[in-house]
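1. Sharing a model prediction with you, sequence too.
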Amino acid sequence: MPATTPTRRPLAAYYASFLVDNIVSLAALLPVILLAALVVAFLGIGRAHAEEVACNGVNLLERWEKTAPDRIARVEAEAALVPNGTGTFWKIEKPGVPASYLLGTMHVTDPRVLTMPKGAHEAFASASTVIVESDEILDEKKAQVALFSDPSLTMFTDGSTIESYLDADQKAILTEGLKARGLPLPTVARMKPWMIASFVSLPPCELGRKAGGAVFLDQKLAQDAVSQGKTLKGMETMVEQIRALNDLPMAFHISALVDTLKLGNLVEDAMETTTELYLDGRIATIMPMLKAASETVDGSDSEKESVAFEQRIVTDRNHVMATRARPSLDAGSVFMAVGALHLPGPEGVVELLRKNGFTLTVMP
């Protein structure tokens, strides 16, 4: 999410925000046998019972109200600076065409997230076209073929491993962090860092639901669109999303992965807090909260790398989404669903659509 003023940007916070918002859809492309094997390794359970893993995260903001009120004040002050920072459901209007709607989503399988806000079901039912980030979430096999046609997107293919990029301290942290989750480093050494991060950045309950076959909201919307005879369109391909990650320096990914592992069990708390903020429509508060949560454990803090990450993974993709959605929105009667972190900010999807001549109003 673009920031309006320069701020300290811990890598783990920004990396976690992307993973929470996007990684489940990317992880969906992993072959079932690989996903099952990793879930078994991380959780020590069988696939048939994976969905029974309990969620243990707590709301960090509620904890900080008692223990760190100054931190709460900083988080809320930073969130207040972000344009269009509240609300997940927006009405899109343009003279002469039927109204369209924009829903910010979380790409997780939490049942609370699957319950859409008031008015969204009716808006979806009346839409003739449904737009999601990638329509490839409907055909995982097809997406897998495209993804694995270039193995270098997900694996080291030059004979190196992730260990080739680690210094001694990073290797120790990664080794111990994975060991704590029941997974030896050599098992995943040939995977790109984002592949490993897709598991260490999500709590066991989310991985368990995924392994049990649960779908996330965007998948359900895509499935319903097709079953109801609506036109389904995607704005990006999964390969484009992953290439955006690969455009960033390997050193950034290594630092962010290591810093994320330092969060330990705080990952579950960050996910729970993110989910509750999402349900409250306080989208602009998510990034400052994640930053505050990781400040005490982050070892890397490169402003240049964080800005590059934000530009390539968030802002650039916001522009792609707004541009590719415009022809459908010009015709009206669209239900558009994108990750909620793409909505706020001066270059968020809401503001970009306004600059394209649409009127956007947050729904109560």
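-> Sure thing, it's come through.
2. CA only for contacts and neighbour counts going forward, please
-> Will do.
3. if we look at whichever strand or helix holds A172, which residues are touching it?
-> For A172, the enclosing helix or strand under DSSP states H and E is helix 168-179. Around helix 168-179, the neighbours that count as contacts under Cα atoms under 8 Å, 6 or more residues apart in numbering are E163, P184, L185, V200, V258, L261, K262, G264.
4. another one to put next to it:
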Amino acid sequence: MLAELQTRSPDTYKTIIEESRQTSNTEAVLWKIEKPEVAPSYLLGTMHLSDPRISRLSTRQQDLIAHSKSVALEVADLSEKAVGDAMLKAGHLLVYTDGRTLNSQLSDDEFKVVQRIVKQAGMPEQSSALIKPWLISMMLATSDCERKQVESGAKVLDLQVAQEAQKNGLTVKGLETIEQQLESLASIADDQQIEMLKVGLKYADRTDDLMESIVQMYLRREIGAAMPFQLALAAESGVPASAFDGFKTALLSDRNVRMRDAAERLLQDGSAFIAVGALHLVGPTGLVALLRERGYAVTAVE
């Protein structure tokens, strides 16, 4: 889709590439973290996907995990049961309970897409009107390709890290909880949730293409293009970039600080292997920059 954009709107494409190149700490997905008198640790930027081009750990990554004292992911337990239990406890974050409905905030055509997405996710179609926008956006983010791979037993990269750790007798730690993640998602202003959802609904039939575009950015170490690309699609949908301000603050900047603070307890002991989504690494508020602010030397490896 980025190539399509280059043909359809060369100026927009140029802006995306320029912003990507200006975004710091995008040249690697594996980083070495060092501080005097402490054994080095490593930080891996993942994509929460089972695509074999991404989910296979390199020989170096496997070796680093095998020789680590601790391994941490965004959350310790990514099993369906753990996620399901957390969502049951956080019902008020998932659905409207104040009389509002989703269909009253969308066009008839948009809501029909929502109903289709809800049904595909295995939920009752009649519940569509009560589900909050952020949750529908999350459902939209799972492509048909990814859904089929997971159903066939393929594991996302983060679970591959956990599996490798457990194989080496290590207990996987979490930098945050599923409940904290859900609270962050739900904290985005309602009007911004709706605007972001409208962008997703416009491209609902191209979820596979959207995901492939992001995968290509990851493989080429151009993850800094992901957000400018998303904002370009929003602009084409008539949605302003400001609609994503809450997402960037609540889902990235604020969580980066929380994860940095949790990671430091492991880094101080040395030989830690930490894996989080790649978007959490890049830019001035990313983990690479935040760790450097704390006096760590952080250098690109892969």
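-> Received, thanks. The model shown is predicted, which means the values in this text are computed figures rather than measured ones.
5. returning to what we had before: now the helix holding A172 of the first structure: how far from the chain's centre is it?
-> From the chain centre to the centre of helix 168-179 of the first structure is a distance of 24 Å (Cα atoms, centre = their mean, to the nearest Å).
6. following that helix, which helix or strand shows up next?
-> Downstream of helix 168-179 of the first structure, the next assigned helix or strand under DSSP H and E is helix 185-188.
7. Neighbours of the equivalent of L279 of the second structure over in the first structure, how many?
-> Aligned counterpart of L279 of the second structure in the first structure: L341 (TM-score structural alignment). Using other Cα atoms under 10 Å, L341 of the first structure has 28 neighbouring residues.
8. roughly how far apart are the spatially most distant residue from the centre of the second structure and R294 of the second structure?
-> For the second structure, the residue at maximal distance from the C-alpha centroid (Cα atoms, centre = their mean) is E37, at 33.2 Å. Taking Cα to Cα, to the nearest Å as the measure, E37 of the second structure and R294 of the second structure are separated by 15 Å.
9. where's A72 of the second structure, which helix or strand?
-> Following DSSP H and E, one finds A72 of the second structure within strand 70-73.
10. can you name the residues of the first structure that that strand overlays?
-> Taking TM-score structural alignment, strand 70-73 of the second structure hits residues 129-132 over in the first structure.
11. follow-up on the earlier one: keep only those of the contacts of helix 168-179 of the first structure that are in helices.
-> L185, V200, V258, L261, K262 (DSSP state H).
12. Trace the fourth one over to the second structure, please.
-> Structural correspondence for L261 of the first structure with respect to the second structure (TM-score structural alignment): L201.
13. Contact partners for that match?
-> E110, V113, V114, L140.
14. returning to what we had before: in the helix holding A172 of the first structure, which residues are buried?
-> Q170, K171, I173, L174, T175, E176, G177, L178 (16 or more other Cα atoms under 10 Å).
15. ok, residues contacting stretch 355-362 of the first structure?
-> Outside of stretch 355-362 of the first structure, the residues that reach it under the criterion Cα under 8 Å, 6+ apart are G87, T88, F89, W90, K91, I92, E93, K94, R326, V350, L353, R354.
16. so which of those would you say is closest to A37 of the first structure?
-> Proximity of the contacts of stretch 355-362 of the first structure to A37 of the first structure, judged by Cα to Cα, is greatest for T88, which lies at 35.1 Å.
17. contacting residues for the closest one?
-> Neighbours of T88 of the first structure in contact, by Cα under 8 Å, 6+ apart: L102, L103, G104, T105, P117, Y278, G281, I283, A340, V362.
18. Would you mind finding the match for it in the second structure?
-> In the second structure, T88 of the first structure lines up with V29, judged by TM-score structural alignment.
19. Could you check how far the closest residue to its match other than its chain neighbours is from Q61 of the second structure?
-> With Cα to Cα, 6 or more residues apart in numbering as the criterion, V29 of the second structure has its nearest non-adjacent residue at 4.8 Å, and that residue is G45. Separation of G45 of the second structure from Q61 of the second structure (Cα to Cα): 12 Å.
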